[in-house]
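Colleague: okay, structure incoming, though there's no sequence with it:
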């Protein structure tokens, strides 16, 4: 709500745009102060461009005001994901390494704000799947070789 001035009157808003702070167009044909000229038009020679307008005249500069460059992806999260895939397809014992890397990287991501939380979480989940697969393979091998040893003992006992 607008505050009344000293005389108790509420004044109408000024003719400036609330988003850019620019007023009506200037008489010399230049864009209002603080606004960018249309694409392809440069400021007159010898004058500095208005704030926000790239100094070299290009239309695309770095990141616009108010935007930060994206954070890099956490390397440990990527390593966790890769090691978890290796553990799933070739060496299930590496699943524990993937789980460790994934947990450490998630802590680091929370602390630093880097990208890669999804990779770290996938590394932890796939790593646990690799560990479970390794345990099942070990149990299968124990049962299999136990069965073979039992069969060999029973067949030699008859002689």
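Modeller: Perfect, thanks for sending it. Treat the numbers as computed from the prediction; the structure is a model and nothing was measured. Numbering: from 1, shown residues only.
Colleague: okay, CA-based contacts and neighbour counts for the rest of this
Modeller: Fine.
Colleague: show me what the lengthiest helix in the chain packs onto, helices and strands only.
Modeller: When the chain is parsed with DSSP state H, its longest helix is helix 117-157. Contact partners of helix 117-157 among helices and strands, from 3 or more CA pairs under 8 Å, 6 or more residues apart in numbering; DSSP states H and E: helix 75-89, helix 95-112.
Colleague: out of those helices, nearest to residue 133?
Modeller: helix 75-89 (7.6 Å; CA to CA).
Colleague: out of the helices and strands packed on helix 117-157, deepest packed?
Modeller: helix 75-89 (a mean of 23; mean count of other CA atoms under 10 Å).
Colleague: show me the contacts for the closest residue to residue 79 other than its chain neighbours.
Modeller: In space, and not counting its chain neighbours, residue 79 is closest to residue 101: 7.3 Å by CA to CA, 6 or more residues apart in numbering. For residue 101, the contacting residues are 76, 77, 79, 80, 120, 124, by CA atoms under 8 Å, 6 or more residues apart in numbering.
Colleague: let's bring in a second one:
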């Protein structure tokens, strides 16, 4: 029996490493805690982060993300997880590299459907409603995802809730 080579997975976040450090630190710790033996995750973000909430910002951030994914392949990573539910740039990234690229939105929606016959999505802001409905159609889940509801919080508020009990309570409200 031969030993398996270590597996390196890049978690490509759409958050800013400087501005969103508490979130990224918790994410790094979480991934280390769930990683199988011989599997390691490295979390990287982008700067500036996706905080403008719109298609133009999603495009700008996806270009940065794709550049990071191309670099990850050059550095010898075995796979990439795009840590952004909207999956901006996911299909473009898949055409740019020869390693697996998994999208949060796509994987989460399919996993949810495996756990329940019908599922719903909760998004952080109504600006993403059209985007999520497009994702649902793209992934062939129109009969399974029955509703999309939205909070009205900024990405910075969502990230701050990881390190600020008052911010967490305000969102949980």
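Modeller: Good, I have the coordinates. Remember, it's a predicted structure, so these values are computed and weren't measured experimentally.
Colleague: quantify their similarity with the TM-score.
Modeller: Overlay of the two chains. TM-score (TM-score structural alignment, normalised by the length of the first structure): 0.26; 63 aligned residues with a CA RMSD of 4.7 Å.
Colleague: re earlier: can you list the contacts of residue 101 of the first structure in CSV and add distance to residue 140 of the first structure?
Modeller: What follows is the contacts of residue 101 of the first structure, written out as CSV (distance: CA to CA, whole Å):
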residue, distance to residue 140 of the first structure
76, 33
77, 32
79, 30
80, 27
120, 30
124, 24
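Colleague: all the strands of the second structure, residue numbers only.
Modeller: Along the second structure, counting by DSSP state E, strands occupy 7-13, 39-44, 79-83, 101-103, 119-123, 145-150.
Colleague: hey, which of the ones you listed is tucked in deepest?
Modeller: Burial of those is given as mean neighbour count (mean count of other CA under 10 Å); strand 79-83 ranks first at a mean of 23.
Colleague: neighbouring contacts of it?
Modeller: Contacts of strand 79-83 of the second structure (CA under 8 Å, 6+ apart): 8-14, 69, 72-73, 90, 99-104.
Colleague: please report how far residue 111 of the first structure lies from residue 83 of the first structure.
Modeller: From residue 111 of the first structure across to residue 83 of the first structure, the span is 23 Å (CA to CA, to the nearest Å).
Colleague: let me fix that, I meant to ask about residue 121 of the first structure.
Modeller: Counting by CA to CA, the gap from residue 121 of the first structure to residue 83 of the first structure is 13 Å.
Colleague: got it, and residue 153 of the first structure?
Modeller: 41 Å.
Colleague: packing partners for the helix ranked longest in the second structure?
Modeller: When the second structure is scanned for its longest helix (criterion: DSSP H), the result is helix 55-74. Here helix 55-74 of the second structure touches strand 7-13, strand 79-83, helix 90-96, going by 3+ CA pairs under 8 Å, 6+ apart.
Colleague: which of those sits closest to residue 159 of the second structure?
Modeller: Here strand 7-13 is closest among these (CA to CA), at 12.1 Å.
Colleague: for residue 167 of the second structure, the count of nearby residues, please.
Modeller: By the criterion of other CA atoms under 10 Å, residue 167 of the second structure has 16 neighbours.
Colleague: touching, it and residue 156? I think so.
Modeller: No - using CA atoms under 8 Å, residue 167 of the second structure makes no contact with residue 156, being 10.3 Å away.
Colleague: residue 122 of the first structure reaches residue 81, doesn't it?
Modeller: Yes - taking contacts as CA under 8 Å, residue 122 of the first structure lies within contact range of residue 81: 6.3 Å.
Colleague: and the gap between the residue lying closest to residue 72 of the second structure once chain neighbours are set aside and residue 113 of the second structure?
Modeller: Using CA to CA, 6+ apart and skipping residues adjacent in sequence, the residue nearest residue 72 of the second structure is residue 10, 7.0 Å away. From residue 10 of the second structure across to residue 113 of the second structure, the span is 25 Å (CA to CA).
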